[in-house]
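Undergrad: Below is the sequence, then the predicted model.
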Amino acid sequence: MNLLGVDVSGACATFSRLCYFGAPWYSVILQWYRQQRSEHYRYPSSNDDIQVVYESKNYIVVNKDDLVPIDAFDAPAQVNVTQQVKKWFEKREIDKFLRQDPPATEEQTEQWKKSLAQKVEDIRYSHRLDLGTSGCMCFARSTAASFLTYKAFIDKRVLKYYLALVHGHLHSSYPIYIDVPIGENASCYGRIMCTNDHPYCTHPKPAQSQVDILEHGEYDGKPASKVLVRILTGKRHQIRLHMNYLGHPIIGDYLYTEPIDYKPHRIMLHARSLTIHTDQELIDALAKDPFVTQMDPKWKKTKTIYPVNRW
């Protein structure tokens, strides 16, 4: 990106990194910055731009877009995932109500409007994803359903797999098991995390991940690998830190790479699948793989080690 003939890309990346946890408008900065950098950048222009991958009477799972805030607290002026889900649900229910035969009376319509307003109000997310992470995100349709997902997370009855594009080619005949505690970095402002080998790591807690190598290839002309990561614990920025610990940081991770990896249009991390064993039902959702050449021409696969659709 040029400003008066001077390339200020590095400065913008550094500024966005400094502000990431320092102000409530950090996502606006990152949003603007990413839009300047990429021809492939995609950002929802409306509440209708949403993909539902699982739905039941208790839950809705959507394929969250990258760099979309979860709620209005993160970025009041932007489209957010919670708003998208509520608007999608409200529109769908209105369409069903208008198509019913015979048509509702005026009194029935008023009662239905109150009921719908309460149902929309009750929708809430069951877990969070990082701003730059795309993929499966679950929303509960009632307080009771929300409690049951919370209980499932506490009881470790949740299975989450992530896809990631990382720098370099990983080589291993077996899944790579990472057992490296994660804590907060006391040398940084805000909740920047680090592994316990960092000199300023405070209050490290156990963190385990399992990494399977799926593909080798190139991203923007440099060696890269597609990996499948199962997180056995749920620490903040766990996958990003564990891949960095292996020496293969996630492409586009502007927070934990040295030097800052600011050129890619997004963090190449995607919540591929989500399985939650609640006491009410089994939630099983799968989001399509976004890391394919058709969606991002900079990624070129050269070797398949384990097919994505067979794990």
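TA: Happy to help now that I have it.

Undergrad: CA only for contacts and neighbour counts going forward, please
TA: OK.

Undergrad: Residue 113: neighbour count?
TA: 12 (other Cα atoms under 10 Å).

Undergrad: Could you point out the helix or strand that follows the helix or strand hosting it?
TA: For residue 113, the element it lies in under DSSP states H and E is helix 106-122. Beyond helix 106-122 in the direction of the C-terminus, DSSP H and E gives the next helix or strand as strand 124-125.

Undergrad: Skip the chain neighbours and tell me the closest residue to residue 299.
TA: residue 219 (4.5 Å; Cα to Cα, 6 or more residues apart in numbering).

Undergrad: Quick check: that neighbour vs residue 168, distance?
TA: From residue 219 over to residue 168 the distance is 10 Å, taken as Cα to Cα, to the nearest Å.

Undergrad: Comparison target below:
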Amino acid sequence: MEATWQYTGTEPVKIKKYLQSLGMGHRLFNDIKKGQGEFLVDHRPVRPTTKILPNQPLTIRVVPEIPDPTVQVSHDPLKIIHEDANWLVIDKPAGVSSIPGPTAGNGTILNRVKGYLVAAGAADLRPHLITRLDRFTGGLLLVAKHHVASSMISQQVQQHRMLKEYTAVVEGQLEKQHGMIDQPIARRDGQIQRVIAVDGQPAQTEYWVEEQGENWTRVRVQLHTGRTHQIRVHFASLGHPLIGDHLYGGDTSQVDHQLLHASKLSYKDPFTLEQLTFTSPLPASFKKY
């Protein structure tokens, strides 16, 4: 793949420092440096130690990754919200797993994206899921079409600068209209279920009440960390589990999976430097509430 940026600074800067400011990780830079690609300034190959001058274009060319033979191709459907040369934003239905695993077959989102890229004749056939969702959580997923995109956005993920908002319906009526749940989450004895524990990983979930019924509350939720089952564990710890969440004690009398939907995703595209924002409407399972 090939990508070009126009340097808009006022002072000369080394290629490495400039690419790091855009988000590129050390590993990818070193891979290109060691021969898995090349750096070009004004369309001429240059050494990695070269300095870029104001208004000069910097281009990187990188060889494609080897496809993962363990990820099979699936031609099951994908609902694509956005696509460009580097990204796919997918609206995942509840019931479909994000990646292959012991309980997931070959129809996961990762398998489907690989199948989509194969059908499109793409050179890069090793997509990277930047965000993931539980099997029975639907909504927006960001997929990098190649490892350069994955590397360039890694800082946003690690520093929690990517906005991820969810809609959830929880049992009962929350006392506060707005709150921050700040409780560490841990895994115990190899179980799928997570627990609140003092020795767990830090986890922060912010919420806003948007609508209330007699025995339910619809909330808008923003993640400030990305722990497994974070929203489900945090609301269960308040005594308000998600409706339909059998794993954390939610009422399953009317729905067979947790009412949780990844409704908004916003990130800064490291290639165009634009802030991109996408939304997903609530699925039919939410309508009765």
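TA: Yep, that arrived. Since the model is a prediction, treat every value here as computed from it, not as a measurement.

Undergrad: gap between the helix holding residue 113 of the first structure and the chain center?
TA: Taking Cα atoms, centre = their mean, to the nearest Å, one finds the center of helix 106-122 of the first structure at 32 Å from the center of the full chain.

Undergrad: tell me which residues in that helix are buried?
TA: 116, 120, 122 (16 or more other Cα atoms under 10 Å).

Undergrad: and those as a markdown table, adding distance to residue 28 of the first structure?
TA: As requested, the buried residues of helix 106-122 of the first structure are arranged in a markdown table below (distance: Cα to Cα, whole Å):
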| residue | distance to residue 28 of the first structure |
| --- | --- |
| 116 | 32 |
| 120 | 27 |
| 122 | 28 |
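
Undergrad: what residues are up against the spatially most central residue of the first structure?
TA: Computing the C-alpha centroid of the first structure and ranking residues by Cα atoms, centre = their mean puts residue 133 first, at 2.7 Å. The neighbours of residue 133 of the first structure, taking Cα atoms under 8 Å, 6 or more residues apart in numbering as the test, are 64-67, 267-271.

Undergrad: Who are the packing partners of the helix holding residue 113 of the first structure?
TA: Applying 3 or more Cα pairs under 8 Å, 6 or more residues apart in numbering; DSSP states H and E, one finds that helix 106-122 of the first structure contacts helix 81-98.

Undergrad: Run through who's touching the helix it packs on.
TA: Helix 81-98 of the first structure is contacted from outside by 47-50, 62, 64, 68-71, 116, 120, 123-125, using Cα under 8 Å, 6+ apart.

Undergrad: Who wins on neighbours among those residues?
TA: Using other Cα under 10 Å as the contact criterion, the top neighbour count among the contacts of helix 81-98 of the first structure goes to residue 64, which has 27 neighbours.

Undergrad: Could you report the distance from the residue mapped onto that residue from the second structure to residue 57 of the second structure?
TA: For residue 64 of the first structure, the aligned residue in the second structure is residue 92 (criterion: TM-score structural alignment). The spacing between residue 92 of the second structure and residue 57 of the second structure, counted by Cα to Cα, is 37 Å.

Undergrad: what's the answer for residue 273 of the second structure, then?
TA: Plainly put, residue 273 of the second structure is 15 Å away from residue 57 of the second structure if you go by Cα to Cα.
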